[in-house]
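> Need coordinates for the below:
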Amino acid sequence: MATLTSEFTVVDQHRTDRRSPIRWILSHQWRYRRYLVGLLGGSLVMVILNSAIPGLTGAAFDAVLTGGESGRSRLVLIVVALIAIVLLRGVFDLAARMCTEILAKRLERNAREELYTSLLGKSQTFHTRQRVGDLMARAANDVRQLSAMVSPGLDLIVDSMLQGLVPLVFIALIDPRLLLSPLLFGVAFGLSLRHYMRRLNPVSIRMREQFGTLNAGLNEAVRGIEVVKVTAQEAQERRQFETNARAYRDSFVEQGLVQARYLPPLLLAVGTAGALLHGLVLYRGGELTLGDLVAYLGLMGLLQFPTMISIFTFSLVQLGIVSARRIITLMDDEAELDQNPQGHQGRMRGELVFEDVSFGYGDDPVLRNLSFRAEPGQTVAIVGETGSGKSTMTKLVNRIYDPDKGRILIDGTDVRDWTLDSLRSQISTIEQDIVLFSRPVAENIAFSLGQRADRDEVVRAAKDAQAHGFIEELDEGYDTVIGERGVTLSGGQRQRLAIARALLTDPSILVLDDSTSAIDSATEDGIQRAIRRILQGRTTLLITHRLSQIRWADKVLLIQRGELIDQGTHDELLERCPLYRRIFAHYDEVTHPSPDGHADEEWGQLPAAGDGRVATAVPAYDGEEV
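Down below sits the predicted model:
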């Protein structure tokens, strides 16, 4: 069975090979083969022309020593040839550099698009366990490192490799015996470079990981700046940032120490000295001309470029490969859910059934053997203490998570048998933590429908959510751009926009997770009337502590520590369920404390029956929190 890496997949005609970072990079580059050919061809011609210059320089020495008319004629031809070579070299060099830049920027663009598409398709479980700052570091800095790996990294490596090989051919044309020193240098250079890369690799990995940690810490501090300010913990956050920044700095220092022990420049100096000695021996023996010796030493000088530039280029390539590995690891992280494109589709009626459902995060059980039924159009209120699993239960309905045991049916079909798109497009959720985007108000309301929603529908949904009034008071009305996460709006205004967004999708099932907690009672009354009017024929799961909302629910589920204690109408539970009665008696005591002045706040500490405290519900609490 194939490994799942995303919930939703996007058809891509350009499939990439993720078996290794190098294969993945090459599969991206192979899409632009003509530019690869342009890079390799242009660089090859440029290096050949460059390597011809020492030979012409040596020939010029011989022409000067020859003297006479023939020597002057040869010298003129050499000068013309040198000018032509320099001009042609510039043209081919420019073409190769342009091809490199195109390859680099397209790799960066395509890698970022592939990563972004992969992140959109990942499950909620995946995103829950990721640090946003580290994700941003991979999506921004690691992807940008791929571009630097190609240009100037790969570009210079191609030039340096050709610059190391082509001169050997020209040396062999002068005298094959002269290859002794450059070949010995080449072997030593290869071994030294291999040792250098093996030492550099773990340092590069730590650098990228520490950058992700640094970026994640910075992101968390900025996102939680309000908490930092109100708790006066600026000094603590500064120390934490300094610790992360110091670790990142230390990795750079370690990289510098590795680079400081880079041996090829020393090996080149030894090789050049050996080449000069060898050439002088042959020259004194009359087997080389002075021009040949000059050309030979000029060609040996060309080896200085690949030797000196490799300390820089291979570091860039190593960082690029490490970045590619980090990106691939993220994209190949296994998904828990499947899009199920061949699954059931259709318009929901809204019948919802839980059959012996259990679920936990890892080894921590949250829900145990939960069973209930909601008929189409019913409103089911879910009541329980904090941490009892109420929100988790609703996340099983739209398959944010799948149950560990049992099954959940919608209209008689297991939710796992629905296509994920059809399932989630007909279920709307409004949570306490409202997510808004830095976009106009109208776009935030119409987010679930994208371009399909017109302005009249947006306005109608806003009116139903009691949001139209304050939107009209904004500077540009529905075209006002709100801040990230709605920071320019009050909590109640953000919740009303979220309700409008949910109502616009015309859901068959609506989940309200304490969605009116930040709204005043008068506004809430209007919203509740609008919701009750609009939700005719729709199934609603309502997580709430407000008695006014619990009363008009068709069914109430009482959850304690992940187990369903009882279910029924509000009045039925008051009549037969001691725990349910004690809940409201407890809140009565919070409002009217007993003479000792103490009041229990956690449901797990509720007074036992018969301890003398009030044990009757107080119907007059309309609008009060329960």
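> from here on, contacts and neighbour counts on C-alpha atoms
Fine.
> ok, the most far-flung residue of the chain relative to its centre to V230 distance?
The C-alpha centroid of the chain is most remote from G68, which lies 72.6 Å away (Cα atoms, centre = their mean). From G68 over to V230 the distance is 92 Å, taken as Cα to Cα, to the nearest Å.
> and what of G412?
50 Å.
> and if you look at L257?
43 Å.
> Between those two, which is the more surrounded one?
L257 (12 against 9; other Cα atoms under 10 Å).
> So which bits of the strand or helix carrying that one are buried?
Element membership for L257 (DSSP states H and E) is helix 234-260. Residues of helix 234-260 classed as buried by neighbour count (16 or more other Cα atoms under 10 Å): 237, 240-241, 244-245, 247-248, 251-252, 255, 258-259.
> between those, which is closest to Q432?
E237 (27.2 Å; Cα to Cα).
> right, and the closest one touches A221 too?
Yes: here E237 lies in contact with A221, judged by Cα atoms under 8 Å, at a distance of 7.1 Å.
> what do those two both touch?
V228 (Cα atoms under 8 Å, 6 or more residues apart in numbering).
> returning to that earlier point: quick one: contacts of whatever helix or strand comes next after the helix holding L257?
Going down the chain from helix 234-260, the next helix or strand is helix 264-284, by DSSP H and E. By Cα under 8 Å, 6+ apart, the list of residues contacting helix 264-284 from outside reads 178, 180-182, 184-185, 188-189, 192-193, 288-290, 293, 296-297, 300-301, 303-304, 307-308.
> just stretch 140-155 next, same as before
Stretch 140-155 is contacted by residues 39, 97, 100-101, 103-105, 107-108, 111-112, 208, 312-314, 316-317, 319-321, 323-324, 326-327 when judged by Cα under 8 Å, 6+ apart.
> Buried by neighbour count, from those residues: which ones?
For the contacts of stretch 140-155, buried by 16+ other Cα under 10 Å: 39, 97, 100-101, 103-105, 107-108, 111-112, 208, 313-314, 316-317, 319-321, 323-324, 326-327.
> Also this sequence, please, to line up against the first:
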Amino acid sequence: MAKKKQSPVHSLSESRALYLRLLSYVRPYWKVIALSLLATAITAATEPMFPALLKPLLDEGFAAAGNTRNGIFDDPVWIPLGIVGVFILRGIFNYFSSYGFAWVSQRVITDIREQMYARMVRLPASYFQNHASSVPMTKIAYDVGGVAGAATTVAVTVIKDSMTVIGLLGWLLWLNWQLTLVCFALIPVVAFVVKSFSGRLRQASRDSQKGMSHMLQILQESTLCNRVIKIFGGEAQEIARFSESNQAQRRYSMRASVAAAATTPITQLFAAVAVAVVVYVALQQSSSGTTTVGSFVSFITAMLMLLAPLKHLADVNAPLQRGLAAAESVFQLLDEELEEDSGTVNPDQVAGRIDFRHVSFRYPNAERDALADVSLSVAPGQTIALVGQSGGGKSTLATLVPRFYAPTSGQILLDGLDLQSYSLAGLRRHIGYVSQEVLLFNDTIAANIAYGAKRDASMDEIRAAARAANALEFIEAQPQGFDTLIGENGVRLSGGQRQRLAIARALLKNAPILILDEATSALDNESERAVQAALDTLMAGRTTLVIAHRLSTIEHADQIVVLNRGRVVEQGNHAELLAKEGAYAALYRNQLATGEPL
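Below you'll find the model as predicted:
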């Protein structure tokens, strides 16, 4: 079922809760954070040193020119050395601060991505049915970067620049508290500007993330369907579709840029007004002899140095809002409900008896049941073929056995025990699966056969499985044999070769229950014979559910179940159903006459 669209996070309390949850990923690295903060504090503390050096330089250094110098001005080299020393000190601690926070940022990105991926692979099948594959891909690959920026970079900017502002304001207060009050008047103005643009920035960031997901979906489809695009002349259509998505992404980015860019000139305008007022008041004080040249220059220098950290604090709102919007997206995935796995039974072996008792199932938002009151039994080692028109419920029935979905009503029993009583791992360990749409990994042939729980299988075991699947001959003909990379989803292999690799994978698993979902329907006759021979080997002695459109797979089944609109309309073996002259006989004659699949 599609998840209800979450309302935008606007309130301060919700934003605070979101940010605190984000910071929980930083907490494990608090030691590095503490050291980096210490380096940041030292860096910030050096900021007032430069304007502080200007006051004695102007009042006692230049003013004493031609007179006898006292103290540090006996040797003019001390002031330049002090200036260089301040910047060396700042550079050293700024390096350690930047490195430390960058290290934490990358660790946070890595941790969140691993947690998101671990969550994604355990999500129920309904999630992937209701979401394009680009949605989790964008969240994991793209959104996490914004999250890390909000968790570390924003925090660093706020802490470092706040310390700098405090240090400079402290120096300004010590120099001239009257002029400093003018600077204080700037702070609430900047805060108001930042708050005014926060909502717009957050919404623009959300739209940008959705646009990126849509763009990635188009790219993915264009890559996978490149032959369809070429043969049907769809280049112009796809270019137009990508251009529309690309332009939408540009508009989203520009909305965020407008909101972010507007804060800087507005902040600088008020800062300029503050500087003008300060200059005016300082000139008045100078004429009355209450301030010196050194004090004035030091004050102006410190005030101008104050503008940069204030600007950074104003600009930090943009990455903060992008980060919070990204955090919403990331936490949506992390908060998705996992597959229900409340079962505790984890048997070492099962006999393989399967009973469907009045099973009904309806997909979320569907108008009718995909299965309605289905009851049938499969004895251990028995082969049942599921046939019927497309949409009859064959694949749905098969997907209920490994608990990709749960029945809306009724029960499915394995060896007399409800499937829900088994843990998912305990159940699926005993089920093999081969489908028409073979799914392979961009890895070696050996790695695709020895996958998952069998990844540590010996080479002899892998070779034996390949031989039983009639795949050994073509594998050994490959350039690197079992070490040959097969490309994305086995693109370098033929359909029959990919199918036989999937069968070899199921043979190596050696599970007592087998599901074959139209495993030969898309193959040519020669490939079908090779695959069918491998399937005969695979099915021997196993409880097998076969969804098949070819007579070669159906005729020798122990039981044939005919499904129509989710209901069992006939059941029996091949000869019995032909003798009934019912639905199966009609399907059978139609295939003989037309050659079309059942």
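> Got a TM-score for the pair?
Comparison of the two superposed chains (TM-score structural alignment, normalised by the length of structure 2) gives a TM-score of 0.92, and 578 aligned residues with a Cα RMSD of 2.3 Å.
> does the residue opposite the residue farthest from the centre of structure 1 in structure 2 once aligned count as helix, strand or coil?
Residue pairing (TM-score structural alignment): G68 of structure 1 is matched to T68 of structure 2. For T68 of structure 2, the assignment made with DSSP: H, G, I helix; E, B strand; the rest coil gives coil.
> got a list of what the closest residue to R90 of structure 2 other than its chain neighbours touches?
Nearest non-adjacent residue to R90 of structure 2, counting by Cα to Cα, 6 or more residues apart in numbering: T43, 5.0 Å away. Counting by Cα under 8 Å, 6+ apart, T43 of structure 2 touches 89-91, 93-94, 160.
> can we see that at 6 Å?
90, 93-94 (Cα atoms under 6 Å, 6 or more residues apart in numbering).
> so the helix or strand harbouring it matches what in structure 1?
Per DSSP H and E: T43 of structure 2 is located in helix 30-45. Mapped onto structure 1 using TM-score structural alignment, helix 30-45 of structure 2 covers residues 33-48.
> do stretch 423-441 of structure 2 as well
Using TM-score structural alignment, stretch 423-441 of structure 2 pairs with 419-437 in structure 1.
> So what touches the matching stretch?
By Cα under 6 Å, 6+ apart, the list of residues contacting stretch 419-437 of structure 1 reads 339-341, 343-345, 398, 484-486, 502, 507-513, 515.
> Mark which of the residues you listed are buried, thanks.
Buried among the contacts of stretch 419-437 of structure 1 by 16+ other Cα under 10 Å: 339, 344, 398, 486, 502, 507-513, 515.
> Which of the residues you listed fall within helices?
In this view, these that belong to helices under DSSP state H are A502.
> which two from the buried ones among the contacts of stretch 419-437 of structure 1 end up farthest apart in space?
H344 and G486 (36.3 Å).
> What lines up with G568 of structure 1 in structure 2?
Aligned by TM-score structural alignment, G568 of structure 1 pairs with G572 of structure 2.
> if I look at the nearest residue to K454 of structure 2 once chain neighbours are set aside, how far off is G233 of structure 2?
Closest residue to K454 of structure 2 apart from its sequence neighbours, by Cα to Cα, 6+ apart: K509 at 6.7 Å. Between K509 of structure 2 and G233 of structure 2 the computed distance is 43 Å (Cα to Cα).
> And for Q115 of structure 2?
In terms of Cα to Cα, Q115 of structure 2 sits 42 Å off from G233 of structure 2.
> of the two, who's got more company?
Between Q115 of structure 2 and G233, counting by other Cα under 10 Å, Q115 is the more crowded of the two (14 against 11).
> hmm, back to that, which of the contacts of stretch 140-155 of structure 1 fall within helices?
Using DSSP H, the contacts of stretch 140-155 of structure 1 in helices are 39, 97, 100-101, 103-105, 107-108, 111-112, 208, 312-314, 316-317, 319-321, 323-324, 326-327.
> For stretch 469-489 of structure 2, buried residues please.
Buried-residue list, stretch 469-489 of structure 2, by 16+ other Cα under 10 Å: 469-472, 475, 481-482, 484-486.
> brain fart, stretch 398-407 of structure 1
398-403, 405-407.
> Stretch 439-455 of structure 2 now?
Buried residues in stretch 439-455 of structure 2 (16+ other Cα under 10 Å): 440-441, 443-451.
> got it, and stretch 370-388 of structure 1?
The neighbour-count criterion (16+ other Cα under 10 Å) identifies 370-371, 374-385, 388 as the buried residues of stretch 370-388 of structure 1.
> From the chain's centroid, how far away is it?
Distance of stretch 370-388 of structure 1 from the chain centroid (Cα atoms, centre = their mean, to the nearest Å) equals 35 Å.
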